[in-house]
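S.K.: Can you look at this prediction? I've put the sequence above it.
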Amino acid sequence: MVNLNDSGDLANKSVTRSEAIKQYYATILCQTFSHDGKYLIASLKSGKLALFGISRIFDSHENQPCSDKSIYQPSISIQAHKDAIYGLTGNKSLILTGGKGEIKCWKWSDLVNQNTIESQWSITLAHGDSILRPEINSLVLCGNDETDELLLAGCGNNKIYGYDLESNQPRLTLDGHTDYINCLAYSKQSNILFSGSEDGSVCLWDLRIGKTVNTIEPYKHNELNRPFGKWIGSIALDNSSEWMVCGGGPHLSSWHLRSLSRGVVFESSSCDVTSQVALIHNDYVVSGGSSSQVSTWSLNGKIFSEIPCEPFHVYSIAIHEKDQKSLMAIGGSSYKINICTNFKYNDFHLEVF
């Protein structure tokens, strides 16, 4: 016979176990906002895509405090890949996802209107010398101000592949890193691609000739060294492409791109935090990684805020300007996504299930 107290204890244990299962299976690896900021899409370690109606949530908040928990959950969730989705990017009309050896293209309108859950097209990468297809760790779109023409994929086989976005046919292969490529960033001003790798280097590629024009190796600077690796896990450019920040095994640091000289080292209250994702937004550097907080600094290295968040390891940050406010989504090792309307505290959180 179970008394009421025992029943309560069992219920609490059940809730705790349920939370633990959610935490384990719902790691959020990437996020991006729609061009108009009305939607947020997140990719999961389980291979799912989760789409949230951000504008619907804010409209509800403006009217009155919302008790309908369903609005914080995905309006649609689909099994997009069999395995984890490591790369995610998009433009006004398309969403591109990258998993293990496979890139898929989706339409925003299809997912928003729930017309279909089928991708528009897919690309399967060749095995090459390995028995396994490479992980696609980062995706970026390249082109002019009007049209994205080229999709670039940084992969676990140390290579970068370029595909024509209209025909989805191969256009180029960039080969120069000696270890996994973790992150990519693209400068429209110079048509230069930046790639960060486990080998500790950031390569600068001139896409017109398909070759590296410079290499930055932060780990060779004593003030950037960490005892647990030289890898580069994050890269970001400012709007002018005058400055870059990068971090990972080395400390997060800024670099002046015309002179290739190091700027400042960005330090948080926890010296052991490594940067898994970084962004430059307006006059701020934003970064998250191996802790349950996101840090923001001014470009001169002065700490602005440290925002506590649900994930105990942050893998993705997405930022969108909404009504002259910066809307930030934070995701990682949790089924919850923190939403902030400034760089100081959390407003509410979404749940992927």
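M.R.: In hand now; what should we look at?
S.K.: can we go C-alpha only for contacts and neighbour counts from here?
M.R.: Noted.
S.K.: Tell me the spacing between Asn182 and Gly210.
M.R.: Here Asn182 is placed at a distance of 19 Å from Gly210 (Cα to Cα, to the nearest Å).
S.K.: and those two? which has more neighbours close in?
M.R.: Comparing Asn182 with Gly210 by other Cα atoms under 10 Å, the one with more neighbours is Asn182, at 26 against 14.
S.K.: And what about that one, helix, strand or coil?
M.R.: strand (DSSP: H, G, I helix; E, B strand; the rest coil).
S.K.: so what's it up against?
M.R.: Counting by Cα atoms under 8 Å, 6 or more residues apart in numbering, Asn182 makes contact with Asn137, Ser138, Gly154, Cys155, Gly156, Ser195, Gly196, Ser197, Glu198, Ile232, Gly233, Ser234.
S.K.: Name the member of these with the most neighbours.
M.R.: Ile232 (31 neighbours).
S.K.: Comparison target, given below:
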Amino acid sequence: MALWSLDLCKTTSSKQHSNTVTSLVSINSTPKNAHYLCSASYDGSIGLWQFVEGCRGRRPAITIQHLLSLAHGSYPITDTPVEVLCLASHDASACVISGGNDAVIRCWSLSRKTRMQKVATLSGHTDAVTCMKVDQGQDLLFTGSDDGTVLQWDVRSIVGLQKDCHAEIQPVGLVGAHDGLVHDLAVAANGLRRLVTCGADRRVCLWEYIP
């Protein structure tokens, strides 16, 4: 991972993962003025990082400090780590959401002591979860998958969940989006309630969704 300073044209780097880093997401969390980042990797882990302000000589500088790593999950028979393919964050619950090639979505709560604990599992896809985005204004999560579908989830239900409660959350909507893999998706800003998806069928699709 590399942190870039656009003003100084310099980078600082840190290596904690043992395989390709697939996704990054910033987290709005408590305490105030603390800035966190999560990383996902093919090595099956999710890393938690904190931005640290300091000085480099006489100039102010920001670095990233690795705080912890945790496993997204493993396959029950072989115990092989599940590759983590995508991440998203939900501001209202201070949760990080991860998706991997086991078709399962997991929600992780970031506590005040900078610990991450699993609070919920979202099941509905039948193949690898490749992309996800949160509509923060509507508290909706959208996930795309190699199964060709996009699922809509009401993530208000994860607010206030306690650690290890093992809540099972079901989707509230399904879009048969593409004839093949869903590669990426985007949520329109400013409450437009529009979703854009793209897939292996070479199509870009615009959808209207209902909260």
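M.R.: Great, that's in hand. All values derive from a computational prediction rather than experimental measurement.
S.K.: Turn the contacts of Asn182 of the first structure into a markdown table, columns for secondary structure and distance to Phe58 of the first structure.
M.R.: A markdown table is the format used below for those (DSSP: H, G, I helix; E, B strand; the rest coil; distance: Cα to Cα, whole Å):
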| residue | secondary structure | distance to Phe58 of the first structure |
| --- | --- | --- |
| Asn137 | strand | 32 |
| Ser138 | strand | 30 |
| Gly154 | strand | 35 |
| Cys155 | strand | 37 |
| Gly156 | coil | 39 |
| Ser195 | strand | 36 |
| Gly196 | strand | 36 |
| Ser197 | strand | 38 |
| Glu198 | coil | 40 |
| Ile232 | strand | 36 |
| Gly233 | strand | 33 |
| Ser234 | strand | 30 |
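S.K.: CSV please, covering those residues and showing distance to Leu94 of the first structure.
M.R.: As requested, those are exported to CSV (distance: Cα to Cα, whole Å):
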residue, distance to Leu94 of the first structure
Asn137, 19
Ser138, 16
Gly154, 19
Cys155, 21
Gly156, 24
Ser195, 23
Gly196, 25
Ser197, 27
Glu198, 29
Ile232, 28
Gly233, 25
Ser234, 24
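S.K.: Which single one of these is nearest to Thr124 of the first structure?
M.R.: Closest approach between those and Thr124 of the first structure, by Cα to Cα: Cys155, at 12.6 Å.
S.K.: counterpart of that closest one in the second structure?
M.R.: Using TM-score structural alignment as the criterion, Cys155 of the first structure maps onto Gly100 of the second structure.
S.K.: wait, isn't that match in contact with Val129?
M.R.: Yes. Using Cα atoms under 8 Å, Gly100 of the second structure is in contact with Val129, at 5.3 Å.
S.K.: rewinding a little: tell me who's in contact with the match of Cys155 of the first structure.
M.R.: With the criterion set at Cα under 8 Å, 6+ apart, Gly100 of the second structure makes contact with His72, Val82, Glu83, Val84, Leu85, Cys86, Ala128, Val129, Thr130.
S.K.: How about the contacts made by the closest residue in space to it that isn't next to it in sequence?
M.R.: Excluding the flanking residues, the one nearest Gly100 of the second structure by Cα to Cα, 6 or more residues apart in numbering is Val84, at 4.2 Å. Contact analysis of Val84 of the second structure by Cα under 8 Å, 6+ apart lists 22, 40-46, 72, 98-101.
S.K.: Val84 of the second structure matches what in the first structure?
M.R.: With TM-score structural alignment as the criterion, Val84 of the second structure matches Ile136.
S.K.: In terms of helix, strand or coil, where does its match fall?
M.R.: State at Ile136 of the first structure, reduced to three classes by three-state DSSP: strand.
S.K.: Compute the first-to-last residue distance for stretch 120-138 of the second structure.
M.R.: 19 Å.
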